[in-house]
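In: structural data only, the sequence is not supplied:
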């Protein structure tokens, strides 16, 4: 099926690529269906695009490429809700707040987006230890060889 996106224009997606967020995202509880689209193979980023509204799309980044010691526990309740059976089925992303000068953009490390790629479901969680990671972590502090 064809989907108009906020950042990538019109793209072709498969029905099996649709992700369901039963609780929506924080502040967007009515948005339940999204698709995760790669932006560029050279960057640890993707687009999380709403199926319902073209104007609702988020740039996501793989947080571990920017902060190597980033880690958190997923609660048992969230594990059950996301039907997590194996850790390798789980992908964690951070929402990027894109600034006019891209170098000034930030990652939300406090509320990661967790996706179970096998079960095609996701949830944005707020980390309980909210002092461990900031809401706005500078993107320019990318560590390692990722771009």
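Out: That came through fine. The model shown is predicted, which means the values in this text are computed figures rather than measured ones.
In: please count neighbours and contacts with C-alpha atoms only from this point.
Out: OK.
In: what is the subsequent helix or strand relative to the longest strand that the chain contains?
Out: Ranked by number of residues, the top strand in the chain under DSSP state E is strand 90-97. In the C-terminal direction, the helix or strand that comes right after strand 90-97 (DSSP states H and E) is strand 106-107.
In: what's that next one packed up against?
Out: Packed against strand 106-107 by the contact rule (3 or more CA pairs under 8 Å, 6 or more residues apart in numbering; DSSP states H and E) you find strand 90-97, strand 137-138.
In: distance of the residue nearest to the spatial centre of the chain relative to residue 44?
Out: With distances taken as CA atoms, centre = their mean, the chain has residue 93 as the residue nearest its mean C-alpha position (3.9 Å). Per CA to CA, to the nearest Å, residue 93 is found 10 Å from residue 44.
In: check it against this one:
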């Protein structure tokens, strides 16, 4: 599959690179096929690129890299869509955006990815975590990589 993207130019993706999000993502429910791409300039960041919309790419981080005590509590009904087995390798990632404080991440609605099954979903945590948690100790290169690509939040 070939896709023209705003961020990465032309990408050639095969099925093994795609993840199915059966319910889509919040605000993008109709977009179900996504590629998880590394950011070669900054290993702290990955990108979730829509396979059907070249203008949709989300910067992601592992929240535990910035918040070691981060734990997400997810309702079982949300986990069933990932077909999780006891030995499943699940990635927990959170989206990045920018506001007047700098970079912030959404700890309340993480993205879960089952690597083995190539399935993903975005969930709302059962705990009262912040939607816009500042990343206070982010590195300068993380800032420059992300801030240049993000619209300012109101």
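Out: Sure, I can see it. From a predicted model like this one, the values you see are computed outputs, not experimental measurements.
In: quick one on the thing from earlier: between the helices and strands packed on strand 106-107 of structure 1, which one is nearest to residue 61 of structure 1?
Out: Taking CA to CA, strand 90-97 is the member of those nearest to residue 61 of structure 1, at 5.3 Å.
In: elements contacting that closest one?
Out: Short answer (3+ CA pairs under 8 Å, 6+ apart): strand 90-97 of structure 1 packs on strand 57-61, strand 106-107, strand 113-116.
In: tell me how far the shortest one lies from the chain's centre.
Out: This points to strand 106-107 of structure 1. Distance of strand 106-107 of structure 1 from its chain centroid, counting by CA atoms, centre = their mean, to the nearest Å, is 12 Å.
In: check stretch 12-19 of structure 2 too.
Out: Centroid separation for stretch 12-19 of structure 2 versus its chain: 16 Å, with CA atoms, centre = their mean.
In: any idea how far residue 7 of structure 1 is from residue 20 of structure 1?
Out: When CA to CA is the yardstick, residue 7 of structure 1 and residue 20 of structure 1 sit 21 Å from each other.
In: wait, I meant residue 83 of structure 1
Out: 12 Å.
In: more neighbours: the two, which one.
Out: Set residue 83 of structure 1 next to residue 20 and count neighbours by other CA atoms under 10 Å: residue 20 wins out with 20 against 17.
In: show me the contacts for the more buried one.
Out: 32-34, 120-122 (CA atoms under 8 Å, 6 or more residues apart in numbering).
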